[in-house]
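Asker: Sequence first, predicted model second:
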Amino acid sequence: MIRRFLSSLFVLWVLGFLWFAVALPQPAGKQKTDAIVVPTGSGGRIPRGLALLRAGEAPKMLVTGVYSDVKPREFEVEYGVSPELMECCVTLGFAALDTRGNARETAAWIAEQKVRSLRLVTSDWHMRRAALELQGALPQETVILRDAVPSKPSLSMLFLEYHKFLAAWLVQALPG
């Protein structure tokens, strides 16, 4: 009985990992939202968010999880952002240290900004966990458009992220 249960659990784990690794989330199409949210991390996220902002897909953008020593002027130079665009439309969030912190920082920002829909821009391998954490932190009626930045993650990166995703899912699924 226990052997059968453990075997079934193992098969589910393997099938889940295959789904996680093979069916990575994709970029979103053209759809306007109230804001763009970009957690810092692997390459391509911030440039993608800024391109969407410049294209008018949303009027403002939060970059969450920015290292505390980064100055807005340094960000402007690094990413070719004009001071005018920074002033009107880009918020740098310094409070988050991890994905769960990104979700909390985003929830506080969207409440302050009165955002009802947002475009989450993050790596394809990170999207599922980032969206899960965000859904847990935001009001239920907030619409999250997932916009994955394609990457070429290693098998070990996918393996680690799959387990982080499972842990986050279990934390949210358990009562209390």
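Answerer: Noted; the coordinates are in hand.

Asker: CA atoms for contacts and neighbours, from now on please.
Answerer: OK.

Asker: which secondary structure element contains the residue nearest the centre of the chain?
Answerer: With the centre of the chain defined as its mean C-alpha position, the nearest residue by C-alpha atoms, centre = their mean is Ala130, 4.0 Å away. Under the criterion of DSSP states H and E, Ala130 resides in helix 127-137.

Asker: Please compare the first structure with the one that follows:
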Amino acid sequence: MQIKGQAVRLIMPGRLEEMGKWSHGTMATNKEQTSGGMMPGKDRPGKDRPGPDLSRSLRYVVIYLCLAVAMLLSGLQHFVLTLPSASGKQLQYTDGIVVMTGGQQRLDDGLQLLTDGIAGKMLISGVGDGVSRAVLVQQLDLDEREINALFCCVELDFVAKDTRGNARVARRWAIDNNMRSLRLVTANYHMPRALLVFANEMPEFNLYQYPVYPDDLRIDGWWHDRAMLRLLIREYAKYLAETVRI
């Protein structure tokens, strides 16, 4: 068909329909590429960025960790605030005294209890190699009564290396001497764990405590003293480990 000297190509209805489909498909493909992050400078979502489920899981992990730390700190504070304190009550007589080594003051207090008639026999558990009664007399400022008590009524244990070892040796010693009750002498910060271990190793015995207060142990303001803080954290961790073990 010719119109004013120009050739015009006639397009049949079927051809128009095919061209429409091709044009629509091309536009859709371009749109998908654009929205899919194919354009320069655009990141494809879901590939490099964490999805909502992952972000939610990370938040839960952080929350649980914060709660766990808060519980541990609260438990540590409770542990320190509830350490056994000196009692003004008259001490009950026990068959034996068990002193766990770790400081001279424990030995002094144990011998004082023995000479005061609080018990008939005493075991010093965890003594180092080379230590003897004569060496203790030289190292400790003992009076005549305490020296006599040391040689007549005190037994030294060289086997125990830890608190559980102290308890096992003490149990055998108590059974061999037909004892039913024992008084434990150790530092106040060590006493909760010692009672826990001894009660587990010898449940048939009556146990009593006599906490010792080392001169260098300052509970007031313990969180300001690094050495004291490390000591209490370490002891609290050991106490928790024993509760899980038992």
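Answerer: Great, that's in hand. Just so it is clear, the structure is predicted and the values come from calculations on it, not from any experiment.

Asker: what does the helix holding Ala130 of structure 1 contact?
Answerer: 25, 99-100, 102-104, 106-107, 120-122, 144, 146, 148, 164-165, 168-169, 172 (C-alpha atoms under 8 Å, 6 or more residues apart in numbering).

Asker: could you give the angle of whichever helix or strand comes after it to helix 127-137?
Answerer: For helix 127-137 of structure 1, the following helix or strand on the C-terminal side (DSSP H and E) is strand 143-149. For strand 143-149 of structure 1 against helix 127-137, the angle by axes from the mean of the first three to the mean of the last three C-alpha atoms, to 10 degrees is 160 degrees.

Asker: residues in structure 2 aligned with strand 143-149 of structure 1?
Answerer: Mapped onto structure 2 using TM-score structural alignment, strand 143-149 of structure 1 spans residues 206-212.

Asker: That stretch: average distance to aligned residues in structure 1?
Answerer: Superposing on structure 1 and averaging over aligned pairs (mean C-alpha distance after the TM-score superposition for structure 1), stretch 206-212 of structure 2 comes out at 0.8 Å.

Asker: chain center to that stretch: distance?
Answerer: Stretch 206-212 of structure 2 sits 24 Å away from the centroid of its parent chain (C-alpha atoms, centre = their mean, to the nearest Å).

Asker: Can you give me the buried ones in that stretch?
Answerer: Burial within stretch 206-212 of structure 2, assessed by neighbour count using 16 or more other C-alpha atoms under 10 Å, is assigned to 207-212.

Asker: mind putting those in a markdown table, distance to Ser132 of structure 2 included?
Answerer: Converted to a markdown table, the buried residues of stretch 206-212 of structure 2 look like this (distance: C-alpha to C-alpha, whole Å):
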| residue | distance to Ser132 of structure 2 |
| --- | --- |
| Leu207 | 27 |
| Tyr208 | 27 |
| Gln209 | 26 |
| Tyr210 | 24 |
| Pro211 | 24 |
| Val212 | 23 |
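
Asker: any idea which of the residues you listed is the one closest to Val154 of structure 2?
Answerer: Tyr210 (17.4 Å; C-alpha to C-alpha).

Asker: one step back: now which residue in structure 2 aligns to the residue nearest to the centre of structure 1?
Answerer: Under the alignment (TM-score structural alignment), Ala130 of structure 1 maps onto Ala194 of structure 2.

Asker: One more: Ala23 of structure 1?
Answerer: Under TM-score structural alignment, Ala23 of structure 1 pairs with Thr82 in structure 2.

Asker: Its match and Asn178 of structure 2, how far apart?
Answerer: 33 Å (C-alpha to C-alpha, to the nearest Å).

Asker: And for Pro192 of structure 2?
Answerer: 26 Å.

Asker: More neighbours: these two, which one.
Answerer: Pro192 (20 against 10; other C-alpha atoms under 10 Å).

Asker: What segments of structure 1 are helices?
Answerer: Under the criterion DSSP state H, structure 1 carries helices at the ranges 2-22, 45-54, 72-79, 83-89, 99-113, 127-137, 155-173.

Asker: which stretch among those comes nearest Gly65 of structure 1?
Answerer: Judging the helices of structure 1 by C-alpha to C-alpha, what sits closest to Gly65 of structure 1 is helix 99-113, at 6.1 Å.

Asker: Can you give me the neighbour number for the match of Ala23 of structure 1?
Answerer: Thr82 of structure 2 has 11 neighbours, counted by other C-alpha under 10 Å.

Asker: Would you quantify the distance from it to Leu229 of structure 2?
Answerer: 16 Å.

Asker: Val137 of structure 2 now?
Answerer: Val137 of structure 2 is 34 Å from Leu229 of structure 2, by C-alpha to C-alpha.

Asker: Equivalent analysis for Asn200 of structure 2, please.
Answerer: Asn200 of structure 2 is 28 Å from Leu229 of structure 2, by C-alpha to C-alpha.

Asker: next one: Gln77 of structure 2
Answerer: 11 Å.

Asker: and if you look at Leu196 of structure 2?
Answerer: 22 Å.

Asker: Same check on Ala160 of structure 2?
Answerer: 27 Å.

Asker: higher neighbour count, these two?
Answerer: Ala160 (19 against 15).

Asker: can you tell me which residue in structure 1 aligns to the more buried one?
Answerer: Ala160 of structure 2 maps onto Ala96 in structure 1, by TM-score structural alignment.

Asker: For the closest residue to that match other than its chain neighbours, give its distance to Leu12 of structure 1.
Answerer: Nearest residue to Ala96 of structure 1 in three dimensions, chain neighbours excluded: Gly65, at 4.4 Å (C-alpha to C-alpha, 6 or more residues apart in numbering). Distance, Gly65 of structure 1 to Leu12 of structure 1, using C-alpha to C-alpha: 33 Å.
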